[in-house]
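Chemist: Need a 3D model of the sequence below.
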Amino acid sequence: MRRYARTMVAFALATSVVTGSAGWVSGDAQQALTGPPPGSTSWRADRVLGSELPDPARATPTEVAAFFDSLSTDEQQLLLLRHPSVVGNLDGAPLELRYRANSLALAASDDPRYRSLAAPGRRIIAFDPRGRGQVAEVFGELRSARRVSVVVPGSDNDAGTFDREGDTHGTPAGMAKSLYAEAGSDTAAIAWTGYTTPVGVGIDAATGRLAEAGAGRLTRFVEGLVADGLPEPAVFCHSYGSVVCGLAAHRLPATDLVVLGSPGMRADDVDGLRTRATVWAAKDPTDWIDDVPSVRFAGLGHGPDPTDPTFGARRIPADEARGHTGYFAPGTDSLRAFAAIARGTSVGGVSR
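Modeler: The predicted structure is shown next:
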């Protein structure tokens, strides 16, 4: 009975936060973008190679990789030019084709939100302009990297805010760029904003609906990297992104899962994630996420704090980080630890 009472108190607290005591009503409900890439209908109907092309909605990344491997260079380039929006977002397609396809798609876009993404030299490995827009960018030489990292951001991130000014190390691009710079040139980092994130901290941020959709997209993206011959990555999950990673964990091919500023992973402990990856957690003492109740009840909340010792994650030092978006700031203990994980070395004397 006492345990039940504590649960109800925590639930009431969570409800009061969501309904206004901390300003959480600022979020608008979002419609999750799911399904195959834009342009898939014309791709399916195309018989330019004399046979059906793999269905983007049904073919696995491994099957996609095998299909492209069977094509000549000229055939690959033909499909790229005819269907850049599909090739650029088709998990399992060769990354060099995806870079080129997304460059074409961005050059053809007249949306001013995406102008900076079209700048020469940017390696855009995914770009979907539908809805608020989704994008993924590579920092470093992905094909030759000994170790790869994927950064999964939280709320208020999309293609239009991907590298916004004013929060240099808190944007998806800023986090991945900082991680790559600290980890070294034999690594690569990908900023992945490939799911519909919550806007503000409303009901979407307090439930797992958008994270469920995002988990499937994250899993497929990482499977596509591996199918293309790249190493399994370390996945860094910030804020609501850690909810996505928690739901994806049991099927996500990854060496490490690193959560930072996490409201919970929708699991009671590390065993509940059902992952073979090493799980790490960081939270700095000034992060407002510490005020979010660690509860999951009737679909609301995301469960225990991953930095709680009873959760079972390996704790990452973060005393030098500041605020909710300061974990990747240069010179911080958290970034140094993240870089060690990205390189596959020990963290504060604790090895993977």
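Chemist: okay, CA-based contacts and neighbour counts for the rest of this
Modeler: OK.
Chemist: Can you pull out the residues in contact with stretch 306-324?
Modeler: 259, 261-262, 264-265, 268-270, 279-289, 304-305, 327-329, 332-334, 337, 347 (Cα atoms under 8 Å, 6 or more residues apart in numbering).
Chemist: Quick check on those residues: which are buried?
Modeler: Among the contacts of stretch 306-324, those classed as buried by 16 or more other Cα atoms under 10 Å are 259, 261-262, 264-265, 268-270, 279-284, 287, 289, 304-305, 327-329, 332-334, 337, 347.
Chemist: Okay, and which of those residues map to helices?
Modeler: V270, D333, S334, A337 (DSSP state H).
Chemist: right, and the third one touches T325 too?
Modeler: Spelled out, that is S334. No. If you go by Cα atoms under 8 Å, S334 and T325 don't touch, sitting 11.5 Å apart.
Chemist: let's see this one next to it:
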Amino acid sequence: MRGFRARHAIAATAVALATVLGAGGWAADTQTPVTGPPPGSAAFAADASPGPRPPDPVTASPADVAAFFAAAAPARQDALAARYPLVVGNLDGAPVALRYRANALALAAERTRELARATDPALTPQDHQAARTRAERYRTLLDGGRQVLAFDPRGRGQVAEVYGDLATAARTAVVVPGSDIDLLSFDRASDPYGTPAGMAQALYRATDGRTAVIAWAGYTTPVGLGPDAATEDLARAGASRLTRLLDGLAATTRPQAPATVFCHSYGSVVCGLARPTPARASGVVVLGSPGMGVDSAADLDPGVPLWATARNGSDWIGDVPNVRLLGLGHGADPTAPGFGARPLPATGSHGHTGYFAPGTASLAAYAAVALGRA
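Modeler: Model prediction:
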């Protein structure tokens, strides 16, 4: 009888985890994470133009990349960005301004390609509509001098955008989002503070522009209801990409301190598995967290302060069982007193996506942490 109860409890926990963590909808899609550098990387590494051979995006560290570009003449940098825009635009360690230019070229090229697909008679009407949607998305990212730090059209698409000036800001911050975020949902008019762009803009304004903030949709996130949101596979892949981003910032920017990382929902699992070191991060803040993939703050680097935002009463994440069982679940609740995180208030916030809303105690606290005043 005890064995039956145990099996029943395991099954119930699995169902609860899969149901609650898939708050984005009733889709059961299983995602294949986009990993590795984009197409063109082999040609970039083999480029035979005069000067030292470019670093291999597959094996070179961001510090190696930064050293190469520091020694390369501006004309060669521009030429490489023009020939390999998708590669240079996503190359952590490359100069930030060069990445902006490369990504503008890549976005323009992809928009042209999608516009052609939108009228290709060999494709279906559904394909035409999807192509028009993507082309419009690329157009908006090209408008108004937006600072696109990364752009990868593979899969559901990935993008990162900078608010502020990474070259001059005394402090930097990175926003890591949770489920259902990709190229098309990176920013939106409805529920803006549930998107990385909306969170980053709110934080940038709350610090009066003294912190440059990166909205980072740079990993494959879970979609809707399904096993991806209840397991750590996508988070592990995302953790590797987040670590490279932070290493690239350390190699190319010179703020007073490394970035503070703000991790929302499933993004807090990414941050927990990344285990940032003091060289990569000044602190980690989790909000709306289902767990961090660790048992306590003691499992993370003690040199990186960890803050956990109190959960507001209307955040559905409070229904998530804080367990790790048979590969399901993300472990202990970071807001629990025994976890070991420093508490942050959530007064005034509502729902799972309201912690960055202007006027909330949580956003004011995030600004203080980002500015090094917490």
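Chemist: before we move on, back to that, next step: the buried ones among the contacts of stretch 306-324 of structure 1 restricted to strands.
Modeler: V259, V279, W280, A281, A282 (DSSP state E).
Chemist: Okay, strands next: where are they in the stretch 101-250 of structure 2?
Modeler: Here the stretch 101-250 of structure 2 has its strands, by DSSP state E, counting those that start in this stretch, at 147-152, 158-163, 171-176, 211-217.
Chemist: Columns distance to D92 of structure 2 and mean neighbour count on top of these, output as TSV?
Modeler: Formatted as TSV, those follow (distance: least, Cα to Cα, whole Å; neighbours: other Cα atoms under 10 Å):
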stretch	distance to D92 of structure 2	mean neighbour count
strand 147-152	9	26
strand 158-163	12	23
strand 171-176	14	28
strand 211-217	13	28
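Chemist: Can you lay out those as CSV showing distance to G267 of structure 2?
Modeler: Conversion of the strands of the stretch 101-250 of structure 2 to CSV gives the following (distance: least, Cα to Cα, whole Å):
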stretch, distance to G267 of structure 2
strand 147-152, 18
strand 158-163, 14
strand 171-176, 5
strand 211-217, 10
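Chemist: right, so of those, which gets closest to V369 of structure 2?
Modeler: Closest approach to V369 of structure 2 among the strands of the stretch 101-250 of structure 2 is made by strand 171-176 (9.7 Å; Cα to Cα).
Chemist: whereabouts in structure 1 does the closest one align?
Modeler: Counting by TM-score structural alignment, strand 171-176 of structure 2 pairs with residues 147-152 of structure 1.
Chemist: what does the matching stretch rub up against?
Modeler: Applying Cα under 8 Å, 6+ apart, the contact partners of stretch 147-152 of structure 1 are 142, 172, 175-176, 186-193, 230-238, 241-242, 245, 342-344.
Chemist: for stretch 56-63 of structure 2, same thing?
Modeler: Applying Cα under 8 Å, 6+ apart, the external contacts of stretch 56-63 of structure 2 come out as 36-37, 41-42, 44-45, 87, 91-94, 244, 247-248, 251.
Chemist: Of the residues you listed, keep whichever come out buried.
Modeler: When the contacts of stretch 56-63 of structure 2 are checked against 16+ other Cα under 10 Å, the ones flagged as buried are P37, S41, F44, V87, L91, D92, G93, A94, R244, D247, G248, A251.
Chemist: Comparing the match of strand 171-176 of structure 2 with structure 2, how large is the average distance?
Modeler: Compared with structure 2 after the fit, stretch 147-152 of structure 1 shows a mean deviation of 0.2 Å (mean Cα distance after the TM-score superposition for structure 1).
Chemist: related to what we said a few turns ago, which one of the buried ones among the contacts of stretch 56-63 of structure 2 is nearest P321 of structure 2?
Modeler: If you rank those by distance to P321 of structure 2 using Cα to Cα, R244 comes first, at 31.1 Å.
Chemist: Under the alignment, what does the closest one map to in structure 1?
Modeler: R244 of structure 2 maps onto R220 in structure 1, by TM-score structural alignment.
Chemist: In the ones in strands among the buried ones among the contacts of stretch 306-324 of structure 1, find the pair that's most separated.
Modeler: Greatest spatial distance in these: V279 and A282, 10.6 Å, computed using Cα to Cα.
Chemist: which neighbours do those two share?
Modeler: V258, V259.
Chemist: re earlier: take the contacts of stretch 56-63 of structure 2 and keep only those in helices.
Modeler: S41, A42, F44, A45, V87, R244, D247, G248, A251.
Chemist: Cross-check the contact I'm expecting between T219 of structure 1 and L252.
Modeler: Yes. Using Cα under 8 Å, T219 of structure 1 makes contact with L252 at a distance of 5.2 Å.
Chemist: quick one, which of these two is more surrounded?
Modeler: L252 (25 against 20; other Cα atoms under 10 Å).
Chemist: From P233 of structure 1, how far out is that one?
Modeler: Applying Cα to Cα, to the nearest Å, the value for L252 of structure 1 to P233 of structure 1 is 10 Å.
Chemist: Show me what stretch 239-251 of structure 2 is in contact with.
Modeler: Under the criterion Cα under 8 Å, 6+ apart, residues 35, 61-63, 66, 92-94, 218-219, 258-259, 270-271, 273-274, 276, 279-281 lie in contact with stretch 239-251 of structure 2.
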